[in-house]
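**Q** Fold the following, please.
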Amino acid sequence: MFISFRLKFFPFVATVVVVSIGIGLAQWQTRRALEKEQIASQISTLARMPAHRIAADKALSTVPVFSKVLLRGEFVAQWPLYLDNRPMQGNAGLYVLMPFHLEGSQRNVLIARGWQARNQQDRKTVPTLITPTGVVEIEGVLRDKLDRVMQLGQPDALKPGAIVQNLEVTSLAQQSGIALEPLIVEQTSDTSDGLLRHWSVPSAGAEKHRAYAFQWYALSGMACLFFVVTGIRRGKHKVSNSNDKSDTNNAATH
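**A** Have a look, this model is predicted:
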């Protein structure tokens, strides 16, 4: 018995395509895992450092993202906004956002104040919001952007009290006329407003990405194995068939 390999053009091309896509996706998932692991390391390091006090003459852009910050000023209470579809511990709810005017300056910072449960009877109605009055000091974590969810339909024009699915700070600044810093602060200090502040960790999910990468590598390997196995030809049957034909011819001559 002998073994040979027959290269078929179309199966070869299909295998190359599948393997290329699989390896590309696996490498992308690996990069995402590395990015999240780097973020986790950065967050862990910055969490051990003291909070940066943001004075009137200190720009937020000079502070590393994910650093702890201290802000002193007043909430712009007439401009509450709500991020929809933000569940917490299995309960439907909203993230409460509000501009914060820094004391002694003309600058404002968008604050993610916390999480609030939805009105179960009327989704368009938000529960009563308690907002501290006067000058207060809050502590939080600096973020470069808000977490996003899938956008359903076109976003409505921003107005006080609007419930939106996603929000860009630049868009809010243009539509509200409020001069906002390009960064966001997730509030962590308690201001007796009843809001929950168990913020999602942006570095979570590195293990999930590595699992996906393994699956894509495995798919590529299986495609290669399938191509090789289906291309192998065994010569035993051919030899046997040729012998049978020879015996038949010999019998005929006799």
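
**Q** only C-alpha atoms for contact and neighbour calcs from this point on.
**A** Noted.

**Q** Who are the packing partners of the helix or strand containing W216?
**A** Here W216, judged by DSSP states H and E, is contained in helix 206-231. The contact analysis (3 or more CA pairs under 8 Å, 6 or more residues apart in numbering; DSSP states H and E) places helix 206-231 against helix 9-47.

**Q** at 10 Å what do you get?
**A** Counting contacts by 3 or more CA pairs under 10 Å, 6 or more residues apart in numbering; DSSP states H and E, helix 206-231 packs against strand 3-5, helix 9-47.

**Q** Need the winner for burial among these.
**A** helix 9-47 (a mean of 16; mean count of other CA atoms under 10 Å).

**Q** Let's see this one next, to set against the first:
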Amino acid sequence: MRVAGFVFAPRLWPTLAYALLLPLLLTLGFWQMDRAEQKRTSLAERAEAFRAPVLELGAVKPTLDADEYRRVRATGEYDTEHQFYLDNRVKDDQVGYRVLTPLKLEGRDGAVLVDRGFIPIVGSRDSLPTPPPVESEDAVTGRVGRGPSVGIRLGAPSDNPGEWPRRIQYMDMDYMDEQLDYPLDDYLLIEGSLKTDTVARRDVRDAWRFGPERHDGYAFQWFALAFALTTIWVVVNTRRAPRRGKNG
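**A** The predicted structure follows:
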């Protein structure tokens, strides 16, 4: 193709490289746009849940699918004899556990698992740390959440079955429900006790490291690379047309 004294003649290897890289860059760009939209949707759902009335767990039984992020309040008795330690958590460069304590609910049968926060490993892993004490009866407020997740579940949930506190390697609500002699709701109450001097340190940082704006920026970068790649491909395959002779 000849344009204004230049000839565009795509060569094999540059064109093959371009054909392979361009779809990849565009796919990454659209993937980041989709991630940004997912986070915007989730943020809107969180905002709507936060504006909703606080649920009293003694009167209603929320579900994770219907009530995630809802604010809840519960009164009951902590079962400190049957606590779960979620392993492999990191806070402030320290390795430790999330302390999950059942709260037997006042007003209805069953319990909710309260995420009381982070405690570091002290000394050997063979000796589990002791969490801060709680009142036998306590008022707890927080939100409905899923808790930390893992991509792949390997092996049994616990590596010290039959012992308490029970150390677990990943969240498995069905497993934890089976270990107790009373029914357990299918979510975590995240944030812990109103009595801040008796709870383990809580990590209030959101599970997301950044919001949708960062994904928009990444998408722009991928699309910019796709544009640059196209420009390079055109330049590499374009040369000045040879001059024609006077009689040509």
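
**Q** Give me the TM-score for these two chains.
**A** Overlay of the two chains. TM-score (TM-score structural alignment, normalised by the length of the second structure): 0.79; 237 aligned residues with a CA RMSD of 3.1 Å.

**Q** on that earlier part again, I would like the residues contacting the next helix or strand after the helix holding W216 of the first structure, please.
**A** Downstream of helix 206-231 of the first structure, the first helix or strand assigned by DSSP H and E is strand 232-234. Counting by CA atoms under 10 Å, 6 or more residues apart in numbering, strand 232-234 of the first structure makes contact with 1-7, all of which sit outside it.

**Q** Closest one of the residues you listed to I130 of the first structure?
**A** Comparing these against I130 of the first structure with CA to CA places L7 closest, at 72.4 Å.

**Q** Leaving out the residues flanking it, which one is nearest to the closest one?
**A** Leaving aside its sequence neighbours, L7 of the first structure sits nearest to G231 (CA to CA, 6 or more residues apart in numbering; 6.4 Å).

**Q** I'd like to know how far the aligned residue in the second structure for that neighbour sits from L12 of the second structure.
**A** Matched by TM-score structural alignment, G231 of the first structure corresponds to N237 in the second structure. Per CA to CA, to the nearest Å, N237 of the second structure is found 10 Å from L12 of the second structure.

**Q** Repeat that for L20 of the second structure.
**A** For L20 of the second structure, the distance to L12 of the second structure equals 12 Å [CA to CA].

**Q** For I121 of the second structure, give me its contacts.
**A** Neighbouring residues of I121 of the second structure by CA under 10 Å, 6+ apart: 87-89, 94-97, 127-130.

**Q** repeat for Q89 of the first structure
**A** Residues near Q89 of the first structure by CA under 10 Å, 6+ apart: H198.

**Q** mind redoing it with 8 Å?
**A** Q89 of the first structure makes no contacts at all, as judged by CA atoms under 8 Å, 6 or more residues apart in numbering.

**Q** again, but for Q29 of the first structure
**A** 209-210, 212-213.

**Q** switch the cut-off to 6 Å
**A** Applying CA atoms under 6 Å, 6 or more residues apart in numbering, one finds that Q29 of the first structure lies in contact with 209, 213.

**Q** Check Y78 of the second structure too.
**A** Applying CA under 6 Å, 6+ apart to Y78 of the second structure gives the contacts 102-103, 136.

**Q** With respect to R166 of the second structure, which of those is nearest?
**A** If you rank those by distance to R166 of the second structure using CA to CA, P102 comes first, at 12.2 Å.

**Q** any idea what that closest one aligns with in the first structure?
**A** By TM-score structural alignment, P102 of the second structure lines up with P99.

**Q** what's the answer for D186 of the second structure, then?
**A** Checking TM-score structural alignment: D186 of the second structure goes with P182.

**Q** Tell me, how many residues neighbour its match?
**A** 17 (other CA atoms under 10 Å).

**Q** Check which helix or strand it maps to.
**A** Secondary structure from DSSP H and E places P182 of the first structure in strand 180-187.

**Q** so the residue minimising distance to the centre of the second structure, which of the three states?
**A** By CA atoms, centre = their mean, the second structure has its centre lying nearest to A207, at 5.0 Å. What DSSP: H, G, I helix; E, B strand; the rest coil gives for A207 of the second structure is coil.

**Q** how close does it sit to G147 of the second structure?
**A** Distance of A207 of the second structure to G147 of the second structure, given as CA to CA: 9 Å.

**Q** before we move on, back to that, can you name the residues that contact the residue nearest to the centre of the second structure?
**A** Contacts of A207 of the second structure by CA under 6 Å, 6+ apart: none found.

**Q** The longest strand along the second structure vs the first structure, mean deviation?
**A** The strand that spans the most residues within the second structure, counting by DSSP state E, is strand 94-105. Strand 94-105 of the second structure: mean distance to aligned residues in the first structure after superposition is 2.1 Å, counting by mean CA distance after the TM-score superposition for the first structure.

**Q** The first structure: which residue goes with S127 of the second structure?
**A** Under TM-score structural alignment, S127 of the second structure pairs with T125 in the first structure.
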